[in-house]
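Student: Kindly return the folded structure for what I paste below:
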Amino acid sequence: MTAAGCPGHSPAAVSTGRSVTGDPLLSGVATVVVTRPANQAAALSDPLRAAGAPVLELPTLAIQPIELDPAQRQRVLDLDHYDFVICVSPNAAQLGLEALADYWPQWPVRQQWLAVGPATGAAMADWGLNLKVAQQGATSETLLDWPELQQLHQRRVLILRGEGGRETLGQTLRQRGARVDYLELYRRVCPDTDLTPLLRALDAGPVILTVTSGDGLRNLMTLAGPDLDRLRLCPLVVVSGRLAQFAREQGFADLWQARSPSAADMIQTIASIEKREP
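Tutor: Prediction:
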């Protein structure tokens, strides 16, 4: 998706960062700020650089694994009791599969694993699972239209997620008859990030912000402190309508929604920002 009134996008050669003519897709005029956790930034930063953008990695979110309590550990031991296992993020997939594999050298048979988004699916791809991936969208609600999740009487579902995640998916599945449990594997914390490089970039020229979660945006606003109003003037690329609405409520007006968090879709959206009429 794009901002209202923006031109459509061509998918040509986005993965290489170059157009069909071989030219970089991005002008290189604006610095693109990547706010993903430090260990996940390269998946967006490297394609952005290949597309011609100067990139500033500024992590506004850190992933902190948490130790499973006795109730959560019991859910790991009871893995074969669940009909469906849903991973809502790459972090949930990575940490959850590592924890489960310690107890389950072979996965339970006839168990369906579901992944929210291609990035989560990629994190699960090499584990030998009976896996189905929601290819479009970046929210857990994407799964709710799937036929296998409509009638869930006496079915059990385990959702792998971070601490205090959104309840919409679990609540809806319960309304459809499922018994839903959570395996909470990490918490999202605000890192001790120095904003000086961002302030220098703002002084030097145009800046485009990218944010892929509400927590990341909240932390960016906290870190900005008295400079928050300067950030609100920058184009902000988000990855869902829900996140766009939240950003709008926080005073960001120049909002652009990418089709997904993938590097290809983010680059296409940034290219549209650069091509718009001044």
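
Student: rest of the way, CA atoms for contacts and neighbours
Tutor: OK.

Student: Tell me which stretches of this protein form helices.
Tutor: Here the chain has its helices, by DSSP state H, at 42-50, 70-77, 90-101, 118-124, 168-175, 196-204, 214-224, 228-232, 241-249, 263-275.

Student: Reformat those helices as CSV; add distance to Glu57.
Tutor: Shown next, in CSV, are the helices of the chain (distance: least, Cα to Cα, whole Å):
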stretch, distance to Glu57
helix 42-50, 7
helix 70-77, 34
helix 90-101, 19
helix 118-124, 19
helix 168-175, 31
helix 196-204, 9
helix 214-224, 12
helix 228-232, 15
helix 241-249, 20
helix 263-275, 14
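
Student: Which of those sits closest to Pro59?
Tutor: helix 214-224 (8.2 Å; Cα to Cα).

Student: Would you check that Val180 makes contact with Gln154?
Tutor: No. In this structure Val180 lies outside contact range of Gln154 using Cα atoms under 8 Å: 10.4 Å.

Student: Looking at these two, which has the bigger crowd around it?
Tutor: Neighbours were counted for Val180 and for Gln154 using other Cα atoms under 10 Å; Val180 has more, 19 against 11.

Student: show me what contacts the more buried one?
Tutor: Counting by Cα atoms under 8 Å, 6 or more residues apart in numbering, Val180 makes contact with 156-159, 170, 173-174.

Student: ranking the residues you listed by neighbours, who comes first?
Tutor: Neighbour counts for those peak at Val157, which has 25 neighbours (criterion: other Cα under 10 Å).

Student: ok, that one - contacts?
Tutor: 82-86, 178-181.

Student: Repeat the analysis, applying 6 Å as the threshold.
Tutor: 82, 84-85, 180 (Cα atoms under 6 Å, 6 or more residues apart in numbering).

Student: Type out the ChimeraX command that picks the buried ones from those.
Tutor: Here is the ChimeraX command that picks out the buried ones among these, judged by 16 or more other Cα atoms under 10 Å:
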select :82,84,85,180
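
Student: please give me the structure for this one as well, since I'd like to look at both together:
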Amino acid sequence: MAVLITRPGEQGQALCQLLNTAGTSAFYLPLLKITSGKDFYNAKKELADVDIVIAVSPNAVTFTQQALSGIWPRKSTYIAVGHKTAHALSKHNQQNVHYPDVSDSEHLLELKQLSKVNGKKIIILRGNGGRELIRNTLLARGAQVSYLEIYRRENITFDADIETVSWKNNRIKQIVITSLGQLNHFVSQLSQTQKNWVVTLQLFVPSQRIATEAKQLGFLDVITTSSASNKDLLAALKPK
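Tutor: The predicted structure is shown next:
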């Protein structure tokens, strides 16, 4: 039995290596490539006078670190969506970073640092799209909220005719997909016949929101890991 890893970049490659080391065959099919976003060169100016900075992913932290040349504003309050993002952010800006115990938008919005934000200026570091719930909720609480598209996700197409044959030959039984956008892109590449087979595989996703969408797309066995960290994904994928 083997697992197909679709998360992009170093995180996906690292997860494959961890699984192979643990004795589980892992195959890598990144669905995205990550590049600098349209606001990359404006980051220093935009972040100069901000009350709260919210980072939604390690990629958001990495690209902002590059854009700022490592010099982060000292007066802002920093918040991250999850532990891994918070660790990366704290490592780079050398400041305290707040984050929820559960890595999703809903739990982030429950943080006390975001409970009274009327009139405060908030910037969300993100890619091209996503996290509308955070913005809309904070706007409703009276904050001034802007996105900073610091990086950009671009879908990678694949030849489903070739890949599905390979997956069957390699006895792929599990798939890891870590975002809703990647899930929809993945399914869009498949013919109906290919999809009919793929939805019988066990799918691992980091949140209930993605799990709900996956079931609506026809997936029969969806496991929610409650986190997109490689540690939690590895724990969920290890044979019990």
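
Student: who wins for proximity to Thr31 of structure 1 among the helices of structure 1?
Tutor: With Cα to Cα as the criterion, Thr31 of structure 1 lies closest to helix 196-204 of these, at 7.0 Å.

Student: If you compare the directions of that closest one and helix 214-224, what angle comes out?
Tutor: Here helix 196-204 of structure 1 runs at an angle of 80 degrees relative to helix 214-224 (axes from the mean of the first three to the mean of the last three Cα atoms, to 10 degrees).

Student: got the buried residues for helix 196-204 of structure 1?
Tutor: Neighbour counts over helix 196-204 of structure 1 (16+ other Cα under 10 Å) mark 198, 201-202 as buried.

Student: now swap in stretch 202-210 of structure 2 and tell me
Tutor: Buried-residue list, stretch 202-210 of structure 2, by 16+ other Cα under 10 Å: 202-207, 210.

Student: can I get the residues you listed in CSV with distance to Ile71 of structure 2?
Tutor: Output for the buried residues of stretch 202-210 of structure 2, formatted as CSV (distance: Cα to Cα, whole Å):
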residue, distance to Ile71 of structure 2
Gln202, 43
Leu203, 40
Phe204, 37
Val205, 34
Pro206, 32
Ser207, 33
Ile210, 35
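
Student: which of those residues sit farthest apart?
Tutor: The widest separation within these (Cα to Cα) is 15.0 Å, between Gln202 and Ser207.

Student: closest to Asn59 of structure 2 among the buried residues of stretch 202-210 of structure 2?
Tutor: Comparing the buried residues of stretch 202-210 of structure 2 against Asn59 of structure 2 with Cα to Cα picks out Pro206 as the nearest, at 16.8 Å.

Student: Map that closest one onto structure 1.
Tutor: Aligned by TM-score structural alignment, Pro206 of structure 2 pairs with Val239 of structure 1.

Student: any idea how far that match is from Thr269 of structure 1?
Tutor: Here the criterion is Cα to Cα, to the nearest Å. By it, Val239 of structure 1 lies 10 Å from Thr269 of structure 1.

Student: Now the common contact residues for those two.
Tutor: Here Val239 of structure 1 and Thr269 have Ala258 as joint contacts, going by Cα under 6 Å, 6+ apart.

Student: what does stretch 26-41 of structure 2 contact?
Tutor: 2-8, 16, 148-156.

Student: Swap in 8 Å and give it another go.
Tutor: Residues outside stretch 26-41 of structure 2 that contact it (Cα under 8 Å, 6+ apart) are 2-9, 12-13, 16-17, 19-20, 63-64, 67, 127-128, 148-157, 182, 185-186.

Student: separation between the residue nearest in space to the middle of structure 1 and Ser262 of structure 1?
Tutor: Most central in structure 1 under Cα atoms, centre = their mean is Thr212, positioned 5.1 Å from the mean C-alpha point. Distance of Thr212 of structure 1 to Ser262 of structure 1, given as Cα to Cα: 10 Å.

Student: re the thing from before, and the residue nearest to the centre of structure 1, what's its match in structure 2?
Tutor: Matched by TM-score structural alignment, Thr212 of structure 1 corresponds to Thr178 in structure 2.

Student: I figured that match hits Leu4, correct?
Tutor: No. Here Thr178 of structure 2 does not reach Leu4: they are 11.9 Å apart, not a contact under Cα under 8 Å.

Student: Relative to Thr6 of structure 2, how far out is the closest residue in space to Arg131 of structure 2 that isn't next to it in sequence?
Tutor: Using Cα to Cα, 6 or more residues apart in numbering and skipping residues adjacent in sequence, the residue nearest Arg131 of structure 2 is Ser105, 7.1 Å away. Remark: distance between Ser105 of structure 2 and Thr6 of structure 2 (Cα to Cα) = 22 Å.

Student: The two: which has the busier surroundings?
Tutor: Thr6 (24 against 18).

Student: quick one: the aligned residue in structure 1 for Thr157 of structure 2 from Cys87 of structure 1, how far?
Tutor: By TM-score structural alignment, Thr157 of structure 2 lines up with Asp192 in structure 1. Asp192 of structure 1 sits 28 Å away from Cys87 of structure 1, taking Cα to Cα as the criterion.

Student: which residues touch the match of Pro206 of structure 2?
Tutor: Per Cα under 8 Å, 6+ apart, neighbours of Val239 of structure 1: 138, 211-213, 257-261.

Student: cool, Ala253 of structure 1 as well?
Tutor: Contacts of Ala253 of structure 1 (Cα under 8 Å, 6+ apart): 232-233, 235.

Student: what do we get in structure 2 for it?
Tutor: Using TM-score structural alignment, Ala253 of structure 1 lines up with Leu220 in structure 2.

Student: next one: Cys87 of structure 1
Tutor: By TM-score structural alignment, Cys87 of structure 1 lines up with Ala55 in structure 2.

Student: Please work out how many residues are found near its match.
Tutor: The number of residues near Ala55 of structure 2, taken as other Cα under 10 Å, comes to 25.
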